[in-house]
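# Give me coordinates for this.
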Amino acid sequence: MIAKVDQLILEFDKVVNEPWNSTLSGQERVWFLVYDPAEQRKVSLRIGEFETATLRAGKKWQAISMKNCFPEWMSKHDYRDEYFANPEYIVDQLEAEFIPFAIKFLKEKLVALSQDSDTLVALLDVSSLFGFARLSEIIKHCDRDFQGRLLIFFPGEFEQNQYRLLDARDGWDYMARPITI
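All right, here's what the predicted structure looks like:
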């Protein structure tokens, strides 16, 4: 029996080797690589195989991690010590300050990349945003900032055109392409 991560790599390999239509909107050029959250470590250990499949398909690979987004925002916040003492106080700040920060964080990372219409940008560690911001809110503001494809490594589920991060949040409809097993 073939492992789930191996199946996911095979499915990704099929998709990345298809012709890339240049007339799609930014939302349609987003790919969600959807996998069981329990497989996160296995997927993370095999990121290099996704990169290899991309390069073998004649495309370029760039990667962005969202892991440091929240820590960077929190480290610069005037009231960070108070928030650590009373975490419930941060809730209002997430909507007003963190989401715009996360959008700017991702936009700046995308702009800094060397990319063209044959570049696949892998967005890693999106689960680090869980509980702080909705990924959909961030992605919808950044869908014009990449030129090729945006591949989101997504620990969650896809069912009836709904994506749910970590299987715990209400999902959202998105025009992105799911890659699942």
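
# hey, let's count contacts and neighbours off CA atoms from now on
OK.

# number of nearby residues for E82?
Neighbourhood size, E82 [other CA atoms under 10 Å]: 11.

# how close does the residue nearest the centre of the chain sit to I181?
In the chain, the centroid-proximal residue (CA atoms, centre = their mean) is I152; its distance is 3.4 Å. Distance, I152 to I181, by CA to CA, to the nearest Å: 15 Å.

# Here is a second sequence; please produce its structure as well for comparison:
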Amino acid sequence: MSKIDQLAAVFRDHVAVGWPSGSSGAQRVIMIVYDPNDERALRNKIDLFAQAARAHNYGWHSIDLTSYFGRWLGQHRYREGYFEEPHMLSAGANERFTQHAAEAVLSVLERPEHTEREIVGLIGVASLFGVAAVSDLLARTDHAIKGRLAVFFPGHARDGRYRLLDARDGWDYHAVPIQIESSGAHQ
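Okay, here's the model as predicted:
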């Protein structure tokens, strides 16, 4: 069984148990943590996670942020200046892009179809690296989660600390981690 198949099995087991309805927004986030090298394999098998949700009578809807930054920057009125001097992005554009990405996630979470019986899969958070923090995105959106937000997270998690792409210091978050150990044991 591949690592992604194992990860989907851990997710399926988690979904089978269910969850309390009184959870806070941060507790409604499921961080599906996987090795960044497995990104392509995960994307090829993303339907395993949707099938796991549906097998336990949960709806599934996904949003992929992979192309959001490129589209946002391509439409930005100062795009030419940013292309000429990319360091200028850190002078405030990151905040505006983070808000843009949060609004995209909120548009999915605030749909009438998003109920306590739906899981929203958030794909492509690696594309935020260097531009927006996943922690900031979640802080801006977790209040709107009625069901669950399953964040596909390429990196590592340990003791509630998450490190995206293993390239920066992690942050503490109260999400439920779904991951496999290198030994194959579930955590």
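
# TM between them?
Once superposed, the chains reach a TM-score of 0.94 (TM-score structural alignment, normalised by the length of the first structure), with 180 aligned residues with a CA RMSD of 1.4 Å.

# Flag every buried residue along stretch 110-125 of the second structure.
Residues of stretch 110-125 of the second structure classed as buried by neighbour count (16 or more other CA atoms under 10 Å): 114-115, 117-125.

# swap in stretch 22-38 of the first structure?
Neighbour-count burial for stretch 22-38 of the first structure [16+ other CA under 10 Å]: 26-37.

# so what does the longest helix belonging to the second structure touch, helix or strand wise?
What stands out as the longest helix in the second structure, according to DSSP state H, is helix 93-109. If you count contacts as 3 or more CA pairs under 8 Å, 6 or more residues apart in numbering; DSSP states H and E, helix 93-109 of the second structure packs onto helix 68-75, helix 134-141.

# So which elements touch whichever helix or strand comes after the last one?
Helices and strands here follow DSSP states H and E; after helix 134-141 of the second structure, the next one along the chain is strand 148-158. With contacts defined as 3+ CA pairs under 8 Å, 6+ apart, the packing partners of strand 148-158 of the second structure are strand 29-34, strand 118-123, strand 161-164.

# and the second one, how far from the first structure on average?
Just to be clear, that refers to strand 118-123 of the second structure. Superposing on the first structure places strand 118-123 of the second structure at an average distance of 0.5 Å from its equivalents, by mean CA distance after the TM-score superposition for the first structure.

# And the contacts of that strand?
With contacts defined as CA atoms under 8 Å, 6 or more residues apart in numbering, strand 118-123 of the second structure is touched by 53, 58-66, 108-109, 146-153.

# Out of those, which end up buried?
53, 58-60, 62, 65, 108-109, 146-153.
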